[in-house]
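Colleague: Sequence first, then the predicted structure:
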Amino acid sequence: MTDHTTDEPRSAAASLFDLRTVIAVLFGAYGVILTLLGAFGTSAEDLAKAGGVHLNLWTGIGMLVVAALFVTWQRLRPTVTG
């Protein structure tokens, strides 16, 4: 019988269903959509409503940064299973 409590790599399922991964994927997906919408789909009317600020673009970039922070957090401090 072998002891599987030390130096065992994390299972793919544990990594995939880590809450930080789910949050990072959601922030990343919405961030990409908003960034593309802000970069290519902003009209002059939209800019006038927002006071000349590309809100979708900046919000999308912010969401991508948050997604990157969650991925970094998960890589640096993995969950301990077992």
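Modeller: Now that the structure is in, tell me what you want to look at. Just so it is clear, the model here is predicted, and its values are computed rather than measured. Numbering: from 1, shown residues only.

Colleague: contacts and neighbour counts: CA atoms only from here.
Modeller: OK.

Colleague: List the contacts of the helix or strand containing residue 64.
Modeller: Residue 64 belongs to helix 55-76 when assigned by DSSP states H and E. Defining contact as CA atoms under 8 Å, 6 or more residues apart in numbering, one finds that helix 55-76 is touched by 20-21, 23-28, 30-39.

Colleague: Next one for the comparison:
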Amino acid sequence: MSEHYSERDLQREITELETKSATAARLFDIRRIIGGLFVVYGVIVTIAGFTASDADIDKAQGVNINLWTGLGMLILGLLFLLWLKLRPTAPPPPDVLPDEREE
């Protein structure tokens, strides 16, 4: 038995899919991914900087490069996440179905 969709059913289904797509786009916002990765790697590199030996610091001409790089990565990652929090992705405007227009 074949199912016949009315124009209204088709529009409703399209609207639902657009809403789900917008939710997925906000969930996988590139700022969240980049910020999260920089924070995770920043923590790892910062820990490596705190546990650096004197020989490692001497190789870098007296600079604890892991510590400074890790802190920089942490700051950058937190800035990305702050940007995401302050300027979230705007939801798409609701579409009016042709049969539901107000006159």
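Modeller: That came through fine. Quick caveat, the model's predicted, so the values are computed rather than measured.

Colleague: Just give the TM-score of the two.
Modeller: The TM-score (TM-score structural alignment, normalised by the length of the first structure) is 0.78; 73 aligned residues with a CA RMSD of 1.9 Å.

Colleague: ok, and the closest non-adjacent residue to the residue nearest in space to the middle of the second structure?
Modeller: Geometric centre of the second structure, nearest residue: residue 32, 2.0 Å, by CA atoms, centre = their mean. Distance criterion CA to CA, 6 or more residues apart in numbering; nearest residue to residue 32 of the second structure, sequence neighbours excluded, is residue 81 at 6.1 Å.

Colleague: Quick check: the gap between the one you found and residue 70 of the second structure.
Modeller: Noted for residue 81 of the second structure: a distance of 17 Å to residue 70 of the second structure, by CA to CA, to the nearest Å.

Colleague: which one of those two has more residues nearby?
Modeller: residue 70 (24 against 20; other CA atoms under 10 Å).

Colleague: how about that one, what's its match in the first structure?
Modeller: Structural alignment (TM-score structural alignment) places residue 70 of the second structure against residue 60 in the first structure.
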